[in-house]
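Trainee: the sequence and its predicted three-dimensional model are supplied below.
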Amino acid sequence: MKIRVGFGFDVHQLVEGCALWLGGIRLEHAKGLLGHSDADVLVHSICDALLGAANMRDIGYHFPDTAGEYKNIDSKILLKRTVELIAEKGYRIGNIDATICAERPKLKPHIPLMQETLAAVMAIDIDDISIKATTTEKLGFTGREEGISAYVTVLIEKE
């Protein structure tokens, strides 16, 4: 068996008038993330990590923000397609370890639903998805509540 590791990172600006999508679910919050798609930083980071591990470039290469068909798209669609892309190269997901960095809203109560939602999209066991949340102790753009970022490490396997 061959294993590979990938890393993903994404950040989007928080603005009024946008929905807040994180981990495939919509959260109630005064601000949402600005982007070409639904701007789900966690899903985008997972896609980048998976594509990187399979040596398939990044999310922007496969789903460019200049393409109209991806305008306002549900990022879960991009994630499902990413899993299909790596499967075409013979890879399957081993596990995912993710950290969302946000001052607010508090994410701890939403993590189980994020795990359940993402596991269903990727057709993997919920135990193979670790999601953690942290703040930056009010430092930087995250601390000023100007944006949210996500960091993801994945392991993929090839038989």
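Mentor: Yep, it's here.
Trainee: going by C-alpha atoms from here, please, whenever you check contacts or count neighbours.
Mentor: OK.
Trainee: buried ones in the longest strand along the chain, by neighbour count?
Mentor: Longest strand of the chain, by residue count under DSSP state E: strand 2-16. By neighbour count with 16 or more other C-alpha atoms under 10 Å, strand 2-16 contains the buried residues Arg4, Val5, Gly6, Phe7, Gly8, Phe9, Asp10, Val11, His12, Gln13, Leu14, Val15.
Trainee: same list (those) but as TSV, adding distance to Met122.
Mentor: Below are the buried residues of strand 2-16 laid out as TSV (distance: C-alpha to C-alpha, whole Å):
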residue	distance to Met122
Arg4	18
Val5	17
Gly6	16
Phe7	17
Gly8	16
Phe9	19
Asp10	19
Val11	22
His12	23
Gln13	26
Leu14	27
Val15	29
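Trainee: and the furthest pair within those?
Mentor: Pairwise distances across the buried residues of strand 2-16 peak at 36.2 Å for Arg4 and Val15 (criterion: C-alpha to C-alpha).
Trainee: got the end-to-end distance for stretch 134-144?
Mentor: End-to-end distance for stretch 134-144, by C-alpha to C-alpha, to the nearest Å: 14 Å.
Trainee: contacts for it?
Mentor: Thr99, Ile100, Cys101, Ala102, Glu103, Gly147, Ile148, Ser149 (C-alpha atoms under 8 Å, 6 or more residues apart in numbering).
Trainee: comparison target below:
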Amino acid sequence: MNNIRIGYGYDVHKFSEDRKLVLGGIEIPFEKGLLGHSDADVLLHAITDAILGALALGDIGSHFPDDDPKYEGAESVELLKHCYRLVKEKGYVIGNMDATVIAERPKLQPYINSMREQVAKIFETEVGNISVKATTSEKMGFAGREEGIIAQCTVLLKMY
């Protein structure tokens, strides 16, 4: 078994009316939410995929299928907690995590620290090991046209 493992995750969700916007396990005040079978937390989905990738255990869709009624409306925090239990079962902990959220709106800077704290709590680690950044795509592409939000994440797992 390797002493360290690295995983990468990516997710995208389009905006939808009449849904709340949840990013990083935090509800963000905004006129639209994200469309998805669960709460559509694009950031936590990217983090979950990075974790599963680091462990070579497939992807979020294979663990939590979007056609399974038991995951309808699921909180992504709970899905990530489940995957972090897999990390610990395999003898690893989070070394560090770096994520980027790409959206023209809403402006996310006021919520970044809360997102970092939420993820650090799930991973039972210090906030200093968790990086969440926000950027725009300079009005280009899917996110630039304000059709939705993209998230990317890299995680480093280390044996404890």
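Mentor: That came through fine. If you're wondering where the values come from, they're calculated on a predicted model, not measured in any experiment.
Trainee: now do the strands in the second structure.
Mentor: Along the second structure, the stretches classed as strands by DSSP E are 4-16, 21-23, 26-28, 33-34, 92-102, 130-135, 148-159.
Trainee: any chance of JSON lines for the ones you listed, columns distance to Asp41 of the second structure?
Mentor: Shown next, in JSON lines, are the strands of the second structure (distance: least, C-alpha to C-alpha, whole Å):
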{"stretch": "strand 4-16", "distance to Asp41 of the second structure": "8"}
{"stretch": "strand 21-23", "distance to Asp41 of the second structure": "5"}
{"stretch": "strand 26-28", "distance to Asp41 of the second structure": "9"}
{"stretch": "strand 33-34", "distance to Asp41 of the second structure": "7"}
{"stretch": "strand 92-102", "distance to Asp41 of the second structure": "11"}
{"stretch": "strand 130-135", "distance to Asp41 of the second structure": "14"}
{"stretch": "strand 148-159", "distance to Asp41 of the second structure": "9"}
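Trainee: how much space separates the residue most central in space within the second structure from Gly141 of the second structure?
Mentor: Closest residue to the average C-alpha location of the second structure: Leu44 at 1.9 Å, with C-alpha atoms, centre = their mean. To Gly141 of the second structure, Leu44 of the second structure is 22 Å away according to C-alpha to C-alpha.
Trainee: got it, and Ser76 of the second structure?
Mentor: In this view, Ser76 of the second structure and Gly141 of the second structure are 26 Å apart by C-alpha to C-alpha.
Trainee: the two: who's more crowded?
Mentor: Ser76 (23 against 10; other C-alpha atoms under 10 Å).
Trainee: list the contacts for that one?
Mentor: Ser76 of the second structure makes contact with Gly25, Ser38, Asp39, Ala40, Asp41, Leu44, His45 under the criterion C-alpha under 8 Å, 6+ apart.
Trainee: mind picking the two most distant members of those residues?
Mentor: Gly25 and Ser38 (12.2 Å).
Trainee: what about these two, which has more around it?
Mentor: The residue with more neighbours, out of Gly25 of the second structure and Ser38, is Gly25; 23 against 20, by other C-alpha under 10 Å.
Trainee: show me the contacts for the residue nearest to the more buried one when sequence neighbours are not counted.
Mentor: Nearest non-adjacent residue to Gly25 of the second structure, counting by C-alpha to C-alpha, 6 or more residues apart in numbering: Val77, 5.8 Å away. Going by C-alpha under 8 Å, 6+ apart, Val77 of the second structure touches Gly25, Leu44, Ile122.
Trainee: repeat that for Ser16 of the second structure.
Mentor: Contact partners of Ser16 of the second structure, counting by C-alpha under 8 Å, 6+ apart, are Lys32, Gly33, Leu34, Leu35.
Trainee: for Ile86 of the first structure, same thing?
Mentor: By C-alpha under 8 Å, 6+ apart, the contact set of Ile86 of the first structure is Leu50, Leu51, Ala54, Arg92.
Trainee: the second one touches Tyr61, doesn't it?
Mentor: Right, Leu51 of the first structure. No: in this structure, Leu51 of the first structure is not within contact of Tyr61 by C-alpha atoms under 8 Å, at 10.0 Å.
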